[in-house]
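[1] need a 3D model of the sequence below.
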Amino acid sequence: MEISPRLTRWINHHFPKGTAEMVLSELRDLPDQVLGRQDPERIHAALVIRTAGSWHRFQQHLTLAKTDWRDALVAADLANQDWPTQLDALLGANK
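    Alright, predicted model coming up:
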């Protein structure tokens, strides 16, 4: 699965170079049940935006999403209907 260009830029900016590639790889390989029929960018962003560029924190968010993707959305403040606006504010308006 592809990662949106704007989220890829965010990840490359906030994670160290080698770690950024590992994060992108993990996101590309997410099983469908983790995506929960949601917009993939929404789930991907929920897994990274509260990590402060930490691989360990990303792994924690990934474990949470594998248990219940809805909890990951709540933890990232992307559970509400305004999530597209939230992502635009965090990542920029262009997908």
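
[2] switch to C-alpha atoms for all contacts and neighbour counts from now on
    OK.

[3] all helices of this structure, in order?
    Ranges of helices in the chain, per DSSP state H, are 5-14, 17-28, 32-35, 40-48, 55-67, 69-75, 83-91.

[4] need the winner for burial among these.
    When the helices of the chain are scored by mean count of other CA atoms under 10 Å, the highest mean neighbour count falls to helix 40-48 (a mean of 24).

[5] what is the neighbour count of the nearest residue to G53 once chain neighbours are set aside?
    Spatial nearest neighbour of G53, excluding adjacent residues (CA to CA, 6 or more residues apart in numbering): F15 at 4.3 Å. When neighbours are counted by other CA atoms under 10 Å, F15 registers 19.

[6] to check against the first, give me the structure of this:
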Amino acid sequence: MTEDSISARLHERIRRDFPDHDAAQGVEGALRALAVDLGDSQQGTERLLAAAVLIADGDLKQFRTAVALAREDWRDLLMWAGLGNEGWQGALDERLGSA
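    Here you go, the predicted structure:
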């Protein structure tokens, strides 16, 4: 996975939710590693990474919990974030802004 694993709109959400530069950098690094780990899931990278950020809602402890869940079962992550059912694209656009 490349640096491009984090979309521009997800990057903006991370900066908004984690205004501390070091925290945002840590979140982005963890997401890039997660993108590699979940590369075989055949799910959209943005959807999976956004799920962890949306669950965290600016809380680093909650973010770590979401990342651990993603590694255990990414389907549970998507359900917890409200991105696991039909219409997930609209929900993602609503929460991150249009692509």
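
[7] picking up where we left off before, who's in contact with the residue nearest to G53 of structure 1?
    F15 of structure 1 makes contacts with 52-55, as judged by CA atoms under 8 Å, 6 or more residues apart in numbering.

[8] in PyMOL, how would I select just the buried ones from those residues?
    Selection of buried members from the contacts of F15 of structure 1 for PyMOL, criterion 16 or more other CA atoms under 10 Å:
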select buried, resi 53+54+55
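
[9] of the contacts of F15 of structure 1, which is the nearest to M22 of structure 1?
    Nearest to M22 of structure 1 out of the contacts of F15 of structure 1 is W55 (CA to CA; 8.6 Å).

[10] isn't the closest one right up against T19?
    Yes - contact criterion CA atoms under 8 Å: W55 of structure 1 and T19 qualify, at 6.6 Å.

[11] where does stretch 68-82 of structure 1 end up in structure 2?
    Mapped onto structure 2 using TM-score structural alignment, stretch 68-82 of structure 1 spans residues 73-87.

[12] just the terminal-to-terminal distance for that stretch.
    Using CA to CA, to the nearest Å, one end of stretch 73-87 of structure 2 lies 21 Å from the other.

[13] who touches it?
    For stretch 73-87 of structure 2, using CA under 8 Å, 6+ apart, the contacting residues are 38, 41, 47-48, 51-52, 54-55, 66, 69-70, 88-89, 91-92.
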